[in-house]
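Chemist: Structural data only, the sequence is not supplied:
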């Protein structure tokens, strides 16, 4: 789903035609495209709650994800792990603006601390600033420093019809975190 995927599909068809492939063959090939790992990938569902793993990690990608998911009913429980203090500092204002504009009133955003790979990076701008900015737009946003504690909060908030969306980049363990949420929803009887 999503306009971004439709635009990408049309671009792929255009490239195939420009390369000399017949439109019918190009369309058939496009019809077999299963999508990309971690782009709105449905990990599983339990108790009426669907868990989605998504690579969204900057304002444009997060906006595209929200637009696509809001085309369907259900509240979004958004978990975002920023992929570093530097990127968060650079894109912070745009991220606040995008989330404030694109979140629905009943959506909930949880931000943990940015992934930190060590070094001397300036850690003075963190997730707290983003959460405060989003909350100032009257959207629901919470900073929970620890990812595991964010998982606890997501499970506590989840109700039938919700979609939990795990977003972030540069951390291969995010997919495992998303899968663990499905297991926990099952265990909780949700």
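Modeler: Happy to help now that I have it. Small disclaimer: the values here were computed from a predicted structure and weren't measured.
Chemist: Could you use CA atoms for every contact and neighbour count after this?
Modeler: Fine.
Chemist: Give me the buried positions along stretch 183-190.
Modeler: Applying a neighbour-count criterion of 16 or more other C-alpha atoms under 10 Å, one finds 185, 190 buried in stretch 183-190.
Chemist: swap that for stretch 143-154, please
Modeler: Result for stretch 143-154 [16+ other C-alpha under 10 Å]: buried residues 143, 144, 145, 147, 150, 151, 154.
Chemist: out of the residues you listed, which are inside helices?
Modeler: 147, 150, 151, 154 (DSSP state H).
Chemist: let's bring in a second one:
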């Protein structure tokens, strides 16, 4: 397939180039031969990976980082209006392009698959990317996390398929025009941008309306929000709706999911034929994500039996129940879960994998607005663990909201009978966990913020723990 670079992005400058979504687009453009540059707040393995692809990456945000020859400046919704590089772009009359518009421009060629939903996007997109690569179809892909095998979140491929994670948080997924779209679930989240569940439904309906004529919408038949979306759009001219799940009415019906340690065996009926395949990560929700990937690939014409076997090549993605290591007989696993539904799913998966061992959680709430709306449900989810440590809220792009702290979660967790300890000083977390954990236990660092950085610290503290006399 041709590897055209949109004229406006021949020499792009990315503000926040190290971000999961931004770095993916930058990598694809670099793979296509664009002269990529950008800036980020700090050094990171992502910055090094971009430099290895020929990109120029500056650390810190300064007006001078924007080269006079830049063809555009790419931003995400997290970039504030007073960013010095953004102000410099205005002075130089350099066009400013939102991340979603840049990705949409890259997806115009070939056969795009867009993966949407309140939860599970990264895993499902990753499963498709890995399976299609395993089959020799050489897809391009843009994912919100690093694949365990290739170790990257994006790649320019020479094949005609482009698999992309479609973000609903700021309505940016309205920019894409996929041939096949997956909607895993529709729930209320992103409270700073959506005032009600009905607004979320309307947003997903708009996304479904972007599917090209003759295209396919793949919908989870077992989740109320996804079912409501299917009801709203079914019957539209030029749109095929295919459902998957355990529901008897599902077009691709899940017959059984059998947990096998840290993997699962999944059996489905597709086009009247029974297929059984392995998913190399634990948990029913990941098994169902694999069925979504299978359904979408089949809708694009990839032979289902070949795709089912290739899905077994998926071994995980960074921060999605990622094993960080083991020390003193304690396994430390990292989870990106930050919404109560995600938290519950990952905790149930880990509870099944713990096989009688204790499950300990280090949880960092993400965003003040999410905690304000869902703090009670987060606390109730933590009751699934044997004990939890709760950190202060990770603000990300938000300013504090008066009265909204992680105490809301702690109180709700205790009301639900959970053993939970608030810890404000990050430096003491590793000691607290080391004092709680024993051989055979599982420690889960959970949240979308920098709680992931604590995994190696906890492992180091465990490895230096003085054995009992």
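Modeler: Arrived safely, thanks for sending. Being a predicted model, the structure only gives us computed values, none of them experimental.
Chemist: re earlier: as a markdown table, the buried residues of stretch 143-154 of the first structure with distance to residue 77 of the first structure would be great.
Modeler: Below are those laid out as a markdown table (distance: C-alpha to C-alpha, whole Å):
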| residue | distance to residue 77 of the first structure |
| --- | --- |
| 143 | 13 |
| 144 | 14 |
| 145 | 17 |
| 147 | 14 |
| 150 | 11 |
| 151 | 11 |
| 154 | 7 |
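Chemist: From those residues, pick the one nearest residue 19 of the first structure.
Modeler: residue 147 (46.0 Å; C-alpha to C-alpha).
Chemist: Any figure for the gap between the closest one and residue 63 of the first structure?
Modeler: 22 Å (C-alpha to C-alpha, to the nearest Å).
Chemist: can you check residue 122 of the first structure too?
Modeler: From residue 122 of the first structure to residue 63 of the first structure the distance is 27 Å (C-alpha to C-alpha).
Chemist: Tell me which of these two has more neighbours.
Modeler: Taking neighbours as other C-alpha atoms under 10 Å, residue 122 of the first structure and residue 63 compare with residue 63 leading, 19 against 10.
Chemist: Now do the contacts for that one.
Modeler: For residue 63 of the first structure, the contacting residues are 98, 99, 102, by C-alpha atoms under 8 Å, 6 or more residues apart in numbering.
Chemist: picking that back up, right, and the pair among the buried residues of stretch 143-154 of the first structure with maximum separation?
Modeler: 145 and 154 (13.8 Å).
Chemist: ok, the residue at minimal distance from the centre of the first structure to residue 60 of the first structure distance?
Modeler: Nearest residue to the geometric centre of the first structure (C-alpha atoms, centre = their mean): residue 167, 3.4 Å. Separation of residue 167 of the first structure from residue 60 of the first structure (C-alpha to C-alpha): 13 Å.
Chemist: got it, and residue 34 of the first structure?
Modeler: For residue 34 of the first structure relative to residue 60 of the first structure (C-alpha to C-alpha), the value is 22 Å.
Chemist: So which of those two has more stuff around it?
Modeler: Neighbour count, other C-alpha under 10 Å: between residue 34 of the first structure and residue 60, residue 60 has more, with 13 against 7.
Chemist: so which helix or strand takes in the residue of the first structure most remote from its centre?
Modeler: The outermost residue of the first structure, judged against the average C-alpha position, is residue 20 (36.4 Å), by C-alpha atoms, centre = their mean. Under DSSP states H and E, no helix or strand contains residue 20 of the first structure.
Chemist: Please say which position in the second structure it maps to.
Modeler: Counting by TM-score structural alignment, residue 20 of the first structure lines up with residue 301 in the second structure.
Chemist: any idea what residue 415 of the second structure aligns with in the first structure?
Modeler: By TM-score structural alignment, residue 415 of the second structure lines up with residue 136.
Chemist: ok, now which ones touch that match?
Modeler: Going by C-alpha under 8 Å, 6+ apart, the list of residues near residue 136 of the first structure is empty.
Chemist: what about the helices in the first structure?
Modeler: 3-18, 23-31, 59-69, 85-102, 127-135, 147-157, 174-187.
Chemist: Mean distance between the fifth one and the second structure after superposition?
Modeler: On superposition with the second structure, the average gap between helix 127-135 of the first structure and its aligned counterparts reaches 1.4 Å (mean C-alpha distance after the TM-score superposition for the first structure).
Chemist: what angle separates that helix from helix 85-102?
Modeler: For helix 127-135 of the first structure against helix 85-102, the angle by axes from the mean of the first three to the mean of the last three C-alpha atoms, to 10 degrees is 10 degrees.
Chemist: what's helix 127-135 of the first structure in contact with?
Modeler: 82, 88, 92-93, 95-97, 99-100, 111-114, 140-143.
Chemist: And the residues you listed, which of them are buried?
Modeler: If we count by 16+ other C-alpha under 10 Å, these have these buried: 82, 88, 92, 95-96, 99-100, 111-114, 140-143.
Chemist: From residue 441 of the second structure, how far out is residue 450 of the second structure?
Modeler: 23 Å.
Chemist: Looking at these two, which one has more neighbours?
Modeler: Shown here are residue 450 of the second structure and residue 441; by other C-alpha under 10 Å, residue 441 has more neighbours (20 against 13).
Chemist: corresponding residue for the more buried one in the first structure?
Modeler: Residue 441 of the second structure maps onto residue 162 in the first structure, by TM-score structural alignment.
Chemist: Run through the residues that contact its match.
Modeler: Residue 162 of the first structure neighbours (C-alpha under 8 Å, 6+ apart): 48, 49, 50, 74, 75, 76, 77.
Chemist: Can I get the buried part of these as one ChimeraX selection?
Modeler: Buried residues among the contacts of residue 162 of the first structure (16+ other C-alpha under 10 Å), as a ChimeraX selection:
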select :49,50,74,75,76,77
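Chemist: Now go through the contacts of residue 162 of the first structure and say which are in strands.
Modeler: 49, 50, 76, 77 (DSSP state E).
Chemist: For the aligned partner of the second one in the second structure, give its distance to residue 284 of the second structure.
Modeler: When you say that, I think you mean residue 50 of the first structure. Structural alignment (TM-score structural alignment) places residue 50 of the first structure against residue 331 in the second structure. Distance, residue 331 of the second structure to residue 284 of the second structure, using C-alpha to C-alpha: 21 Å.
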